[in-house]
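below are the sequence and a predicted model for it; my questions follow.
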Amino acid sequence: MLPEHHEHTLATPAICAGVGLHTGERVRLSVRPAPAGSGVVFMRSDITDRDNIIAATAESVTQTRLGTVITNKAGVSVSTIEHLMAALSALGVDNVLIEMDGPEVPIMDGSALPFVQLLDRAGFRRQPMPQSVIEILKPVHVIEGDKRASLLPCDRFEMRFEIEFDSAVIGHQVVDLVVTEDSFRDELMSARTFGFLEGVEALRAAGLARGGSMDNAIVIDGDKVLNAEGLRYTDEFVRHKALDAIGDLYVLGMPILGRFEGIKAGHGLNNALVRALLSRPDAYQVVTLAPALSKAG
């Protein structure tokens, strides 16, 4: 789908079901068309005694341990939104209502691929409102020990991500690319989340990873990948971190004209960077792309 510098929603509803990675609960999810200007909004259909609408905004992110959680003022939350958000961002979907009958977005296969396929089946509808983008004017950095996340001025959306793990399976990996719909489909969307076997019991004791399995994550034991099918890319790990970052940045609510650089960053640092950007009005501007002057593509 070409952006055309107009906002887009879905042509028809898209429905799927699956288990949550951390809760282990089965959830039915429906991505529905929404009016221009409404953004990405989640609705918990299983909650009827208080406000069950949660807008996917920077301010609504309340927790970032092993996933991104958004919560409204009534305390209603939705977790692990990042893979679906990455698919919406990369495919240029501005406005949708995402209905869920549980607390966590289904993990599916651990990547954004099933969500891209879901959105493709639904189709896309152009809306009359011109699309706005957030243009980075000055560098913004967030640093936490040896971890770092930055947004830098650039005339397109670029991403560089770097990770380093002691495991020989991962080691030092870097991905650096221009993020477009095509590059997302080719280079990132099928990269899966990953974890270490020795950490699984600790996560489960903390009430996390209850739905995790080798069907929806790469599991590493020392210097071995336990999944029978192996890796989808030799550097699948860093590609997944880039996928996560695209989803985490989309709580800005619009495409980015800028370059993201992450070193060992995760959901927490990604959200801290978004908040740092929004606290610096001199570092960005929101630009509405005039359809009459733009070229498709």
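Cool, the structure landed.

can we go C-alpha only for contacts and neighbour counts from here?
Fine.

following the strand or helix carrying residue 173, which helix or strand comes up?
According to DSSP states H and E, residue 173 maps onto strand 172-178. Note on strand 172-178: by DSSP H and E, the next helix or strand toward the C-terminus is helix 181-183.

got a list of contacts for that following helix?
Residues outside helix 181-183 that contact it (CA atoms under 8 Å, 6 or more residues apart in numbering): 1, 90-92, 177.

in strands, which of those fall?
Within the contacts of helix 181-183, residues falling in strands by DSSP state E are residue 177.

and the contacts of helix 181-183, which is closest to residue 210?
Nearest to residue 210 among the contacts of helix 181-183: residue 90, at 28.8 Å, using CA to CA.

now residue 53, nearest residue through space, not along the chain?
Take residue 53 and drop its neighbours on the chain: the residue closest to it by CA to CA, 6 or more residues apart in numbering is residue 43, 4.6 Å away.

next up, a second structure to put side by side with the first:
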Amino acid sequence: MIYQRTLKTVITASGVGLHSGDRIRLTLRPAPVDSGIVFCRTDLPEPCALKADPTLVNDTRLSSTLVNSQGVRVGTIEHLMSAFAGLGIDNIVVEMTAQETPIMDGSAAPFIFLLQSAGIVEQKPALKKFIRIKKPLEVSEGDKWVRLDPYEGFKVKLSIEFNHPVFRRSPQTVEVDFAQRSYIDEIARARTFGFMHEVETMRNHGLGLGGNLDNAIVIDDEYVLNQDGLRFPDEFVRHKLLDAIGDLYIIGHPLIAAFSGHKSGHALNNQLLRVLLNTPEAWEFVTFQSSDTAPSSFHQLPESMVV
């Protein structure tokens, strides 16, 4: 059987917000069966909880941000959500002392480390709920598009397009089928990136205030400025894929589907989820009484990772 998962114990970390520049304390807590992924702002006079939900993503400027009806914000959640997806976390409470999650090193790898350090437990006998895509769905905007197709597993294909010397020297398409390849090995370490010429504009809009060479790949007119260079030859498009996996997981369940896109971003990814929710004939909930009947993309975590 494939069961729901949460953490074994509480774990805490701290870091800087990429856009706000705030110092943030992040605490991850185990959560009950069927409670989902819940973010809690503990810095407010009355701590406020927001459950991950595509309809609450109301700001997609350079990140995915949940905003509730009272205007409470929980921002830059896509890297943490991507880590949850990569390790199959269904139920967790995320406590934050500011309006966004810490950026850490700009990838999902530090969050993977935190989750593994806390320990992952299966919540028997509650079965994990998957969303199986039954019909193709697509959202486009000009030459940008994202798409979900029926597929017995989970695979992703993404392409980007930047007219810049660094990108012309780097592959701009990546495809990963998680039946054969590992999220931790192939995706988790890919970092966010930005251009030097955009920094002033971003900061004038209150964004990127915490960004630096320790938590992002920074590119000038010709080169990558980070001393150690890239972690993967195609790190840029791998990070976009990391973002997409996190954005899609805001729906709260793993997708049994093939996701593909070109020049996608947080806004299009969220629009695709909203179309999905508004097209009930295109999907169904499924559970698996035996891991043998589940797509191999979702087989159990290695025993060393499940407590």
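Alright, I've got the coordinates. Just so it is clear, the structure is predicted and the values come from calculations on it, not from any experiment.

overlay the chains and give the TM-score.
The TM-score (TM-score structural alignment, normalised by the length of the first structure) is 0.95; 293 aligned residues with a CA RMSD of 1.5 Å.

quick one on the thing from earlier: name the SS class of the residue nearest to residue 53 of the first structure, please.
strand (DSSP: H, G, I helix; E, B strand; the rest coil).

burial count for the residue mapped onto it from the second structure?
Structural alignment (TM-score structural alignment) places residue 43 of the first structure against residue 40 in the second structure. When counting by other CA atoms under 10 Å, one arrives at 22 neighbours for residue 40 of the second structure.

and if you look at residue 141 of the second structure?
Residues near residue 141 of the second structure, counting by other CA under 10 Å: 10.

picking up where we left off before, could the contacts of helix 181-183 of the first structure be laid out in JSON lines, adding neighbour count and distance to residue 53 of the first structure?
Output for those, formatted as JSON lines (neighbours: other CA atoms under 10 Å; distance: CA to CA, whole Å):
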{"residue": "1", "neighbour count": "16", "distance to residue 53 of the first structure": "28"}
{"residue": "90", "neighbour count": "23", "distance to residue 53 of the first structure": "24"}
{"residue": "91", "neighbour count": "22", "distance to residue 53 of the first structure": "23"}
{"residue": "92", "neighbour count": "24", "distance to residue 53 of the first structure": "22"}
{"residue": "177", "neighbour count": "15", "distance to residue 53 of the first structure": "35"}
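
which pair of the contacts of helix 181-183 of the first structure spans the longest distance?
1 and 177 (19.5 Å).

hey, where'd the helices end up in the stretch 51-200 of the first structure?
82-90, 113-122, 181-183, 197-205 (DSSP state H, counting those that start in this stretch).

deepest-packed of the ones you listed, please.
Mean neighbours per residue, mean count of other CA atoms under 10 Å, is largest over the helices of the stretch 51-200 of the first structure for helix 82-90, with a mean of 26.

how about that one, which residues of the second structure does it hit?
The aligned range for helix 82-90 of the first structure is 78-86, by TM-score structural alignment.

compared with the first structure, how much does that stretch deviate?
Once fitted to the first structure, stretch 78-86 of the second structure is off its aligned match by 0.4 Å on average (mean CA distance after the TM-score superposition for the first structure).

for that stretch, give me every contacting residue.
63-64, 90, 101, 107-109, 111-112, 183-184, 188, 242-247, 249-250, 254.

list the contacts of the nearest residue to residue 273 of the first structure once chain neighbours are set aside.
Nearest non-adjacent residue to residue 273 of the first structure, counting by CA to CA, 6+ apart: residue 142, 5.8 Å away. For residue 142 of the first structure, the contact set (CA under 8 Å, 6+ apart) comprises 148-150, 269, 272-273, 276.

output the residues you listed as CSV; include the columns neighbour count and distance to residue 239 of the first structure.
Formatted as CSV, the contacts of residue 142 of the first structure follow (neighbours: other CA under 10 Å; distance: CA to CA, whole Å):
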residue, neighbour count, distance to residue 239 of the first structure
148, 20, 17
149, 25, 16
150, 24, 17
269, 24, 17
272, 18, 21
273, 24, 19
276, 17, 24
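
circling back to that earlier point, buried residues of the strand holding residue 173 of the first structure, list them for me.
Within strand 172-178 of the first structure, the residues scored as buried using 16 or more other CA atoms under 10 Å are 173-175.

so the match of residue 43 of the first structure touches residue 96, yeah?
Yes. In this structure, residue 40 of the second structure is within contact of residue 96 by CA atoms under 8 Å, at 6.2 Å.

quick one on the thing from earlier: okay, the match of residue 43 of the first structure and residue 258 of the second structure: tell me how far apart.
32 Å (CA to CA, to the nearest Å).

go on, residue 127 of the second structure?
22 Å.

still on that earlier bit, list the residues that contact the residue nearest to residue 53 of the first structure.
With CA under 8 Å, 6+ apart, residue 43 of the first structure has these contacts: 52-54, 97-100.

how about residue 167 of the first structure?
222-223.

find the nearest non-adjacent residue to the spatially most central residue of the first structure, please.
With distances taken as CA atoms, centre = their mean, residue 247 lies nearest the centre of the first structure, 1.8 Å away. The shortest distance from residue 247 of the first structure to any non-neighbouring residue, by CA to CA, 6+ apart, is to residue 86 (3.7 Å).

equivalent analysis for residue 244 of the first structure, please.
That would be residue 82: by CA to CA, 6+ apart, it lies 5.8 Å from residue 244 of the first structure.

same check, this time on residue 66 of the second structure
residue 57 (4.5 Å).

the one you found against residue 71, yeah?
No. Using CA under 8 Å, residue 57 of the second structure is not in contact with residue 71; the gap is 11.7 Å.
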